[in-house]
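1. Structure of the sequence below:
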Amino acid sequence: MIPQLVTVRYRRSDGRWLRLFVPVLPVLLVLSPLLLLAVLAGLVACRMFRVSPMGALRGVGRLLWALPGARFEIDDGQLAVLVSVR
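-> As a prediction, the model looks like this:
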C-alpha cells in the first residue's frame, strides 16, 4: 500500500509546534509531469551505471511499500522536525 498522508511537525523558535498534513495522492498528481522526467533520468542513470532497470524499480517499490508507519525525527537544539508517514 502506498502512503496516504505525511504529517510534518516543525518546532518554531518560540517553542510552539507547527503541524502540516500533506496528502500524498494530490501532491503526486500535481507533480506527475516531474515524475515522468525523474523516471527518464532514472533510466539514463541505470544505463550509465549498468544497473538493471527492473531491479532498480523493484527496489524503489519495496522502499515505498515500507514507508507507511515510518517516523523520522531530527532534533538539533533550536531545530526540531518530525515526519510521520501514514
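2. C-alpha only now, for contacts and for neighbours.
-> Fine.
3. Mind giving me the packing neighbours of whatever helix or strand residue 61 lives in?
-> Element membership for residue 61 (DSSP states H and E) is helix 53-66. With contacts taken as 3 or more Cα pairs under 8 Å, 6 or more residues apart in numbering; DSSP states H and E, helix 53-66 sits against helix 32-49.
4. Pull out the buried positions in the helix it packs on.
-> 43, 46 (16 or more other Cα atoms under 10 Å).
5. Now do it: which elements does it pack against?
-> Secondary structure elements in contact with helix 32-49, counted by 3+ Cα pairs under 8 Å, 6+ apart, are helix 53-66.
6. Can you give me the buried ones in the helix it packs on?
-> When burial is assessed from 16+ other Cα under 10 Å, helix 53-66 yields no buried residues.
7. and this one, so I can compare the two:
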Amino acid sequence: MLIPRKGAKAALILLIWALLPSAFPARAEFGTPSPVAVDGYAGHLMEPFISCDGKVLLFNNLNEPSENTELHWAERVSAARFRYRGKVEG
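-> Sure thing, here's the model as predicted:
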C-alpha cells in the first residue's frame, strides 16, 4: 500500500492506524506501507489507488465542501516516484 505525503486526512488515518492496530489488521498480501512522491502535483493527495499493472496512481484532491473534488492520475517513474499527468477527464 502507498501512503501519500500530503493530506491532513491521510495523516489522521495513519495516526489512528498506528494507535489502533487491531482496528486495521495487517494483511500480508498488501505489504508494508511506504511514502511516495508525485512530481508536479502540489495539492492534497487523498484516497490513492494503484492500477492492477502498477503503472498508474489514481487519487482525488481534498474532500471538502469548499473544494471541487476531482479525480487525478500520475504515472510511475520509479518504485516510490510518480509523475503527475492531470485530471481524469470525462
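8. tm score of chain vs chain?
-> Here the superposed chains carry a TM-score of 0.25, computed using TM-score structural alignment, normalised by the length of structure 1; 45 aligned residues with a Cα RMSD of 4.8 Å.
9. before we move on, the earlier item: what's the first helix or strand after the helix holding residue 61 of structure 1?
-> Sequence-wise, the next helix or strand downstream of helix 53-66 of structure 1 (DSSP H and E) is strand 71-76.
10. Between the two ends of stretch 43-57 of structure 1, what distance do you get?
-> Distances were taken as Cα to Cα, to the nearest Å; on that basis the terminal residues of stretch 43-57 of structure 1 are 10 Å apart.
11. can you check stretch 3-13 of structure 2 too?
-> For stretch 3-13 of structure 2, the separation between the terminal residues is 10 Å (Cα to Cα).
12. number of nearby residues for residue 58 of structure 2?
-> Here the neighbour count serves as a burial measure; for residue 58 of structure 2 (other Cα atoms under 10 Å) it reads 19.
13. between the helix holding residue 61 of structure 1 and helix 32-49, how many degrees?
-> Angular relation of helix 53-66 of structure 1 and helix 32-49 on a 0 to 180 degree scale: 130 degrees, by axes from the mean of the first three to the mean of the last three Cα atoms, to 10 degrees.
14. just how off-centre is helix 53-66 of structure 1 within its chain?
-> Centre-to-centre, helix 53-66 of structure 1 and its host chain are 13 Å apart (Cα atoms, centre = their mean, to the nearest Å).
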